[in-house]
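> Sharing a sequence plus its predicted fold:
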Amino acid sequence: MNTHSYGPIPGSTILSGIAGKKAIVMAANVRIATVAEGIFKAAKDTDSAVFMELARSESDLKGGYTGMTPQVFGDKMRAAAAATGCDIWALHADHISIKKGDAAEIAGTRELIDAQVKAGYTSFAIDASHLFNFEGKNVREELDGNIAATTDIARYIKQQMKG
């Protein structure tokens, strides 16, 4: 009986493992899930780590423009990793965009994160760059909305991931 796990590992574990070394980790945006096995095979053959990712626009609660919800994407990536024997990878939520920063959007973002955590995501990138205040009188005022939304969502992710 094979008890080996081919599930994703924490992105922070991968990044900590290469800290201080001359190394890179590829982040593969797998809009077409059928290419995942090739990416995993190349990662395994070169003893490399890889982040498998989709952005919010590509994979949201309704499937985004790829048609893949977080659960569907996670399931497809786990199946491809198992088929190739690749076990050094992270499931990454790329560009969790926050464009308005209002209460409804923050609540919707939290719902998406809940689905991503349930689907086994191990890495998250928050993108609140749209909240730049062009009328700000200094850098702090310009970035205030971005900082507030990013901090709120980062704390929520930490809580949902239990640390």
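Arrived safely, thanks for sending.

> Going by C-alpha atoms from here, please, whenever you check contacts or count neighbours.
OK.

> can I assume A93 sits in a strand?
Yes: under DSSP: H, G, I helix; E, B strand; the rest coil, A93 sits within a strand.

> Use this one as the comparison:
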Amino acid sequence: MLAQFPNNSVRSFDPLIQKCSPRFVDLYNSAFDAEQNGHLDLAGMGYRASLEVLIKDWALQYSGESKDTISKYNLNNAISHFLQNDVAAFASSDVVREFGNDFTHWDRPDNFEAISYLSVIKTYMDIFINSVLIRLQISNPPAGRAHHSDSNNN
């Protein structure tokens, strides 16, 4: 008899992403685990859920809006409200939302193929994660004028 152990591989994320949204990291890795174990519907739903959590966690820290206000946005409205001025973040998150909805909702397109949809979701999720990471890096630079005590303006 062969014993099969779960695939426990996880994706590592930049510490800035981990600090901004630990729940995103957990959800993303749960979706990845579901995908690796053949639970494609759960994976698609999980990637979509992780997107919403990352958007809202980022917004909570950087938008100035309260948790109560942010929690009232559905995913579509959160994308429109918080990402409207960032073409890469807006477009990539909208693709993940739309393709993720096909895993989440009962009615699917006639041409739905789970594996190809997951591939699209993960590609655009990577674009979105990178756009959030850029925002986090700009908001938390390791150096810059605020970090220098040198008054010589070198």
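Received the coordinates, thanks. In this text the structure is predicted, and so the values were computed from the model without any measurement.

> So after superposing, what's the score?
The TM-score (TM-score structural alignment, normalised by the length of structure 2) is 0.26; 69 aligned residues with a Cα RMSD of 5.1 Å.

> And stretch 34-43 of structure 2, what's buried?
Buried residues in stretch 34-43 of structure 2, counting neighbours by 16 or more other Cα atoms under 10 Å, are found at A34, E35, L40, D41, L42, A43.

> just stretch 121-128 of structure 2 next, same as before
Buried-residue list, stretch 121-128 of structure 2, by 16+ other Cα under 10 Å: I121, Y124, M125, I127, F128.

> Save those as TSV, and put in secondary structure too.
Shown next, in TSV, are the buried residues of stretch 121-128 of structure 2 (three-state DSSP):
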residue	secondary structure
I121	helix
Y124	helix
M125	helix
I127	helix
F128	helix
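
> With distance to R23 of structure 2 added, can I get those residues in JSON lines?
Output for those, formatted as JSON lines (distance: Cα to Cα, whole Å):
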{"residue": "I121", "distance to R23 of structure 2": "19"}
{"residue": "Y124", "distance to R23 of structure 2": "19"}
{"residue": "M125", "distance to R23 of structure 2": "16"}
{"residue": "I127", "distance to R23 of structure 2": "19"}
{"residue": "F128", "distance to R23 of structure 2": "16"}
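
> out of those residues, which one sits closest to Y62 of structure 2?
For these, the minimum distance to Y62 of structure 2 (Cα to Cα) is 16.4 Å, reached by F128.

> ok, the closest one - contacts?
F128 of structure 2 makes contact with A88, A89, S92, S93, according to Cα atoms under 8 Å, 6 or more residues apart in numbering.

> among the residues you listed, who's most crowded?
Counting neighbours by other Cα atoms under 10 Å, S93 leads the contacts of F128 of structure 2 with 28 neighbours.

> Look at that residue and give its secondary structure.
Secondary structure assignment for S93 of structure 2 (three-state DSSP): helix.

> May I ask you to confirm that it is in contact with L51?
Yes: taking Cα atoms under 8 Å as the definition, S93 of structure 2 is a contact partner of L51 at 7.2 Å.

> what sits in contact with each of the two?
M125.

> Would you check how far apart A79 of structure 1 and E142 of structure 1 are?
Distance of A79 of structure 1 to E142 of structure 1, computed by Cα to Cα, to the nearest Å: 44 Å.

> Check the gap between the nearest residue to F90 of structure 2 once chain neighbours are set aside and L42 of structure 2 for me.
Closest residue in space to F90 of structure 2, ignoring its immediate chain neighbours: L83 at 5.1 Å, by Cα to Cα, 6 or more residues apart in numbering. To L42 of structure 2, L83 of structure 2 is 26 Å away according to Cα to Cα.
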